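Trainee: sequence? don't have it. structure:
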């Protein structure tokens, strides 16, 4: 599904180096599918050792139910490569994460799953965190994927996104879907390749058939 605009309500979590084990702790990775990951999102920040909600944590505060954008500190999503961190954020309801920098694998996982990583300058990230802290309740944000801008009531910031990732997110494509857009060119290359070197086609299958005679 195509989308170029995200209108949302943002919560600020200024923690630097928020890693994937903090985003989705390992004890919530025991299932064989993606179900139920929202329960574990930021669990040790949201709950104490007895499982009681921490009143001071932003997502537990009145008015922040249903926020769908996170403004994070630098190097968000560093640490292990677990894709569950992205899945958990999406199941919780997040559509985008704004930060000055991201862990490389987390960033790729986010794009591939349709979670928008909004990478703004360090100055803009700090300003948005300050705006969110000063604002009563969640901070309204308007994110334009075509213009690559994020707008709050206080400011307009620009963010960076490669053209390939921009088109994937606008068109709702993962890496496989993006690759399949080149299906005709892939088929043409394969046909030309086998025509020029027919002795290489299906070598493994022919060798297997020969060995099992």
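Mentor: Cool, the structure landed. Values in this document were obtained by computation on a predicted structure and should not be read as measured data.
Trainee: CA atoms for contacts and neighbours, from now on please.
Mentor: Noted.
Trainee: Surely residue 95 is in contact with residue 66?
Mentor: No: here residue 95 does not reach residue 66: they are 11.1 Å apart, not a contact under Cα atoms under 8 Å.
Trainee: The two - which one has more neighbours?
Mentor: residue 95 (20 against 15; other Cα atoms under 10 Å).
Trainee: Please report how far the more buried one lies from residue 116.
Mentor: Going from residue 95 to residue 116 by Cα to Cα, to the nearest Å gives 6 Å.
Trainee: Same check on residue 28?
Mentor: 23 Å.
Trainee: could you say which helix or strand contains residue 147?
Mentor: Under the criterion DSSP states H and E, no helix or strand holds residue 147.
Trainee: next, the one to line up against it:
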């Protein structure tokens, strides 16, 4: 998993509440188990019309936000079904951080497991960040995980909380498999001893 330490990039404003996982990645794109390629269908029904033409009014179709690395959204982001494809699509598009007043629990945890930093802040602070994001590509926001700070394009700083274990995993680029592999020596030793003491297993 890609490490998350500090990013500085364009933030896209999505002032919508209750954005569910079907809006993030519609169910017809869940047939794949590949994590790549889903960015094309991120927010598919909002990004494209029935003829697969881009809707110019949607934020991620606008030139200023096509390479956004941060998404500033409304309350209860990621609600709905617990599809892991949702963070896969967000990450594949290039977004590394989502900021919102609140998140659905399963989506929130899935983000960390896929190299995305979800940050929950009071609504009044998110409103400030939303305004900053609306400035476009010239307004770049910095997310510093080590310091647990968000720095706006105007230099205003917001601190955020993050679970220490989840922070460690992001900083080190460790997903569940990576965490397991850190103990591979102990696992191999256990398996070797078990094969001797219980050869019938």
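Mentor: Perfect, thanks for sending it. Just so it is clear, the model here is predicted, and its values are computed rather than measured.
Trainee: Overlay them and tell me the TM-score.
Mentor: With the length set by TM-score structural alignment, normalised by the length of the second structure, the two chains reach a TM-score of 0.85; 196 aligned residues with a Cα RMSD of 2.5 Å.
Trainee: More neighbours: which of residue 28 and residue 116 of the first structure?
Mentor: The neighbour comparison of residue 28 of the first structure against residue 116 (other Cα under 10 Å) goes to residue 116, with 24 against 16.
Trainee: I figured the more buried one was touching residue 109, is that so?
Mentor: No: applying Cα under 8 Å as the test, residue 116 of the first structure and residue 109 come out as separate, 10.1 Å apart.
Trainee: and residue 65 of the second structure, what does it touch?
Mentor: With contacts defined as Cα atoms under 8 Å, 6 or more residues apart in numbering, residue 65 of the second structure is in contact with 10-12, 59, 136-137.
Trainee: Next, the buried residues of the longest strand that the second structure contains.
Mentor: Secondary structure assigned by DSSP state E gives strand 6-14 as the longest strand of the second structure. Buried residues in strand 6-14 of the second structure, counted by 16 or more other Cα atoms under 10 Å: 7-14.
Trainee: Rebuild these as CSV, extending it with distance to residue 80 of the second structure.
Mentor: Shown next, in CSV, are these (distance: Cα to Cα, whole Å):
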residue, distance to residue 80 of the second structure
7, 29
8, 30
9, 28
10, 27
11, 24
12, 22
13, 21
14, 18
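Trainee: Among those, give me the pair with the biggest separation.
Mentor: For these, the maximum inter-member distance is 19.4 Å, found between 7 and 14 (Cα to Cα).
Trainee: Could you find the closest non-adjacent residue to residue 140 of the first structure?
Mentor: residue 9 (4.6 Å; Cα to Cα, 6 or more residues apart in numbering).
Trainee: the strands in the first structure, which residues?
Mentor: Ranges of strands in the first structure, per DSSP E, are 5-13, 69-72, 96-99, 116-120, 139-144, 149-151, 156-160.
Trainee: superposed on the second structure, where does the longest one end up, distance-wise?
Mentor: For strand 5-13 of the first structure, the mean distance from the matching residues in the second structure following superposition reads 0.9 Å, by mean Cα distance after the TM-score superposition for the first structure.
Trainee: Figure out how far that strand is from the centre of its chain.
Mentor: 14 Å (Cα atoms, centre = their mean, to the nearest Å).
Trainee: what distance separates the start and the end of stretch 4-21 of the second structure?
Mentor: First-to-last residue span, stretch 4-21 of the second structure, Cα to Cα: 23 Å.
Trainee: Tell me which residues touch residue 117 of the first structure, please.
Mentor: So residue 117 of the first structure contacts 96-99, 107, 110-111 (Cα under 8 Å, 6+ apart).
Trainee: at 10 Å what do you get?
Mentor: By Cα atoms under 10 Å, 6 or more residues apart in numbering, the contact list for residue 117 of the first structure reads 70, 76, 95-102, 106-111, 159-161, 169.
Trainee: And for residue 75 of the first structure?
Mentor: Contacts of residue 75 of the first structure (Cα under 10 Å, 6+ apart): 15-19, 99-104, 106.
Trainee: helices or strands up against the helix or strand residue 195 of the second structure falls within?
Mentor: Following DSSP H and E, the helix or strand that holds residue 195 of the second structure is helix 184-197. Helix 184-197 of the second structure sits against helix 176-181, with contacts defined as 3 or more Cα pairs under 10 Å, 6 or more residues apart in numbering; DSSP states H and E.
Trainee: With the first structure overlaid, how far apart is the helix it packs on on average?
Mentor: Helix 176-181 of the second structure sits 3.4 Å off on average (mean Cα distance after the TM-score superposition for the first structure).
Trainee: what does that helix rub up against?
Mentor: So helix 176-181 of the second structure is contacted by 1, 113-114, 169, 172-175, 184, 187 (Cα under 10 Å, 6+ apart).
Trainee: Farthest pair within these?
Mentor: Using Cα to Cα, the pair of these lying farthest apart is 114 and 187, separated by 24.1 Å.
Trainee: Between the two, tell me which one has more neighbours.
Mentor: Neighbour tally, residue 114 of the second structure and residue 187, criterion other Cα under 10 Å: the higher count belongs to residue 114, 22 against 13.
Trainee: end-to-end on stretch 58-68 of the second structure?
Mentor: 13 Å.
Trainee: go on, stretch 149-167 of the first structure?
Mentor: 15 Å.
Trainee: can you pull the buried residues of that stretch?
Mentor: 149-152, 157-159, 161, 165-167.
Trainee: try stretch 36-55 of the second structure
Mentor: Buried residues in stretch 36-55 of the second structure (16+ other Cα under 10 Å): 38-39, 41-48, 54.
Trainee: gap between residue 66 of the second structure and residue 9 of the second structure?
Mentor: 11 Å.
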